[in-house]
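Novice: just a sequence and a predicted model for now, questions to come.
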Amino acid sequence: IVLAMLPRFLERGLQTPIHLAFSYDEEVGCIGVRRLLDKLNGLPVKPTMCIVGEPTNMGVVVGHKGKRSYTAHVRGLEAHSSLAPKGVNAIEYAADLVAHMKDIARRFEAKGPFDDDYDVSHTTVHTGVIDGGTALNIVPKDCHIIFEFRYIGSDEPQTIEDEIRAYARDTLEPLMHAVSKDTGISIECYNDMPGLDINPEDEVVTFVKALAGRNDDSKIAFGTEAGLFQQRSGIPSVVCGPGSINQAHKPNEFIELKQIDECEAFMGRLMDHVCKN
């Protein structure tokens, strides 16, 4: 929609510049935008504000959770299953680590902190993939886990990471090392996507509400690049775009025609604001 309307912006003549930012690999960790922001941070002048056009039904979003994603490699000691006590079962220690993270998740669910603007009002911890072992009669040497946590603004992600690492280091590894010093657990963060948390009274919020013809704002559960624009480049950012996340990431994605109409009206109001004529 933005690209389709560019000729009209050019015809009327800009008095305030508009920058279009195109990224790649957003779905797998907001990878491409990081290079873009490195370039942007080196420019003498930065944009006043940023609008990220993810699907919000043209609502104005002022916050979303941050996310950190991890891989964990549990290195055990192989042995025949008839001699199980002489080995170090990587799957069992991985299960202990997963169970500990589930305890952390339950604690957040029960005790918070909470932000009721979200559908899920607390930080979540989730294990998505676990893979290990070679055969039933072999004590598994390796097990790999992929896990994440999605945190609200009042939680400190490094504190959560430190708690998980401490359990692996101080509780599980001593038991493993008692059998073999060659065993252990390594945990690597492979993606760190900061959350978005903009003051609802900020200029960008007021401005985009006017463009959208709305007085309300909200927060969303899914992540976007807006947090990176805000955190890494200091650019006040909101999320606002046509369509619903309920139709995303599934066959036959679609955007309702009404949403396209609303987005075109949004762009028309932006044109009135930034153009000379």
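Specialist: Perfect, I can see it now.
Novice: from now on I want contacts and neighbour counts done on CA atoms only, so please keep to that.
Specialist: Fine.
Novice: wait, what's in contact with Val238?
Specialist: Going by CA atoms under 8 Å, 6 or more residues apart in numbering, Val238 touches Cys50, Ile51, Val52, Val60, Val61, Val62, Gly63, Ile198, Val204, Val205, Ala226.
Novice: here comes the other one, which I'd like you to weigh against the first:
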Amino acid sequence: MRIIEGHKGCYEYSTHFSGLAGHGSDPDRGVNAVEYAARYVMRLLALKDQLRARAPKGSRFKPPWTTISTGALNGGVAHNVIASAARVDWDMRPVQASDARFVKDDLRDYCQNTLLPMMRAVHPGADITTEVLAEVEGLEPTDENEAREIMIELTGHNETDLVAFGTEAGIFTELGMSAVVCGPGSIEQAHKADEYVSLAQMQQCLDMLGRLGDKLGA
């Protein structure tokens, strides 16, 4: 039941590579989508290092910089067949909007000026497209936040935290509302086998919601 007054953005993408199939014994006659996807992943890894150097001074996030994570690389059909299609699933957690623009501009330039000319020199129909699955803005901490003050009163907690994962709270602040995140559970138990929320924390949340109802109805 911590009070979260800020979190990173959550941007999720699938980048698709379309090449040209052929027999593995003559790889230069095809366009191996898996190999170009691997080059793209290497670019993501290079950007990860650059983003560390762009961490805002005094950032309270952990880690304090924008992160990139490669979740999956899929493609190909057999050992001896040049892969005609591949997909890279990846995400980015920006601490600042300028980092998101930096990454997207760099990848766009890398694809247009480096990868695609190499691919299309062999097969003019080769292509790279990125599917946007989500671009959820972060929740930026502010000096004045009515929601934060209400939650401090209701929970009795005087300290607030920042987290690296994303929620819908940033959407509400974009609409001009004040927002915080506060509820049962922990990211330490999330997205893994036997994910759970303790009954004690559920009860704490119900008690807090009861106090909120009393406050709003007063």
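Specialist: Structure's in. What do you need? Remember, predicted model here, so these are calculated numbers, not experimental data.
Novice: quick revisit: if we go to the second structure, which of the contacts of Val238 of the first structure are intact?
Specialist: With both residues aligned by TM-score structural alignment, their matches' CA atoms under 8 Å as the criterion, the subset of the contacts of Val238 of the first structure whose aligned partners also touch in the second structure is Val60, Val61, Val62, Gly63, Val204, Val205, Ala226.
Novice: per the alignment, name the residue of the second structure opposite the third one.
Specialist: The one in question is Val62 of the first structure. Using TM-score structural alignment, the equivalent of Val62 of the first structure in the second structure is Glu5.
Novice: run a quick neighbour tally on its match.
Specialist: Neighbour count of Glu5 of the second structure, defined by other CA atoms under 10 Å: 23.
Novice: regarding the second structure, what is its longest helix?
Specialist: For the second structure, the longest helix by residue count, based on DSSP state H, is helix 33-53.
Novice: ok so, going back, drop anything exposed from the contacts of Val238 of the first structure.
Specialist: Cys50, Ile51, Val52, Val60, Val61, Val62, Gly63, Ile198, Val204, Val205, Ala226 (16 or more other CA atoms under 10 Å).
Novice: wait, the fourth one touches Ile220, no?
Specialist: No - between Val60 of the first structure and Ile220 there is no contact under CA atoms under 8 Å: 10.1 Å.
Novice: anything in contact with each of those two?
Specialist: With CA under 8 Å, 6+ apart, Val60 of the first structure and Ile220 have no common neighbours.
Novice: so what's the match of Val62 of the first structure up against?
Specialist: Here Glu5 of the second structure is in contact with Leu139, Glu140, Pro141, Arg148, Thr160, Asp161, Leu162, Ala179, Val180, Val181 (criterion: CA under 8 Å, 6+ apart).
Novice: so who does the second one touch?
Specialist: Neighbour list for Glu140 of the second structure: Glu5, Gly6, His7, Lys8, Gly170 [criterion: CA under 8 Å, 6+ apart].
Novice: now swap in Ala221 of the first structure and tell me
Specialist: His64, Lys65, Tyr118, Asp119, Val120.
Novice: how about it, what's its partner in the second structure?
Specialist: Under the alignment (TM-score structural alignment), Ala221 of the first structure pairs with Ala164 of the second structure.
Novice: state the distance from its match to Glu144 of the second structure.
Specialist: 21 Å (CA to CA, to the nearest Å).
Novice: tell me what the longest helix of the second structure is packed against?
Specialist: With contacts taken as 3 or more CA pairs under 8 Å, 6 or more residues apart in numbering; DSSP states H and E, helix 33-53 of the second structure sits against strand 10-18, strand 67-75, strand 85-93, helix 97-110.
Novice: where in the first structure does the following helix or strand past the last one fall?
Specialist: Translated: helix 97-110 of the second structure. Using DSSP states H and E, the helix or strand that follows helix 97-110 of the second structure towards the C-terminus is helix 116-120. Helix 116-120 of the second structure lines up with residues 173-177 of the first structure when matched by TM-score structural alignment.
Novice: mind listing what's buried along the matching stretch?
Specialist: Neighbour count says stretch 173-177 of the first structure has Glu173, Met176 buried, by 16+ other CA under 10 Å.
Novice: and it, how far from the chain's centre?
Specialist: 33 Å (CA atoms, centre = their mean, to the nearest Å).
Novice: same thing with stretch 37-48 of the second structure?
Specialist: Distance, centroid of stretch 37-48 of the second structure to centroid of chain: 16 Å (CA atoms, centre = their mean).
Novice: just stretch 89-108 of the second structure next, same as before
Specialist: Distance, centroid of stretch 89-108 of the second structure to centroid of chain: 9 Å (CA atoms, centre = their mean).
Novice: please apply the same query to stretch 115-126 of the first structure.
Specialist: Using CA atoms, centre = their mean, the offset of stretch 115-126 of the first structure from its chain centre is 13 Å.
Novice: and for that stretch, what's in contact with it?
Specialist: So stretch 115-126 of the first structure is in contact with 101-102, 104-105, 108-109, 112-114, 147-152, 155, 218-221, going by CA under 8 Å, 6+ apart.
Novice: also stretch 204-218 of the second structure?
Specialist: Counting by CA under 8 Å, 6+ apart, Met1, Leu154, Thr155, Gly183, Pro184 sit against stretch 204-218 of the second structure.
Novice: surely the first one touches Val197?
Specialist: Translated: Met1 of the second structure. No - look at Met1 of the second structure against Val197 with CA under 8 Å: they stay out of range, at 11.2 Å.
Novice: circling back to that earlier point, closest to Met202 of the second structure out of the contacts of Glu5 of the second structure?
Specialist: Set against Met202 of the second structure, the nearest of the contacts of Glu5 of the second structure by CA to CA is Val181 (15.1 Å).
Novice: alignment lookup: the closest one to the first structure.
Specialist: Using TM-score structural alignment, Val181 of the second structure pairs with Val239 in the first structure.
Novice: which residue numbers in the first structure does stretch 21-37 of the second structure align to?
Specialist: Against the first structure, stretch 21-37 of the second structure falls on residues 78-94 (TM-score structural alignment).
Novice: so what's Ser25 of the second structure up against?
Specialist: Contacts of Ser25 of the second structure (CA under 8 Å, 6+ apart): Asn80.
Novice: and for Thr129 of the second structure?
Specialist: Here Thr129 of the second structure is in contact with Thr15, His16, Phe17 (criterion: CA under 8 Å, 6+ apart).
Novice: so the aligned residue in the first structure for it: helix, strand or coil?
Specialist: Residue correspondence, TM-score structural alignment: Thr129 of the second structure in this structure matches Ser186 in the first structure. Here Ser186 of the first structure is strand, with the state taken from DSSP: H, G, I helix; E, B strand; the rest coil.
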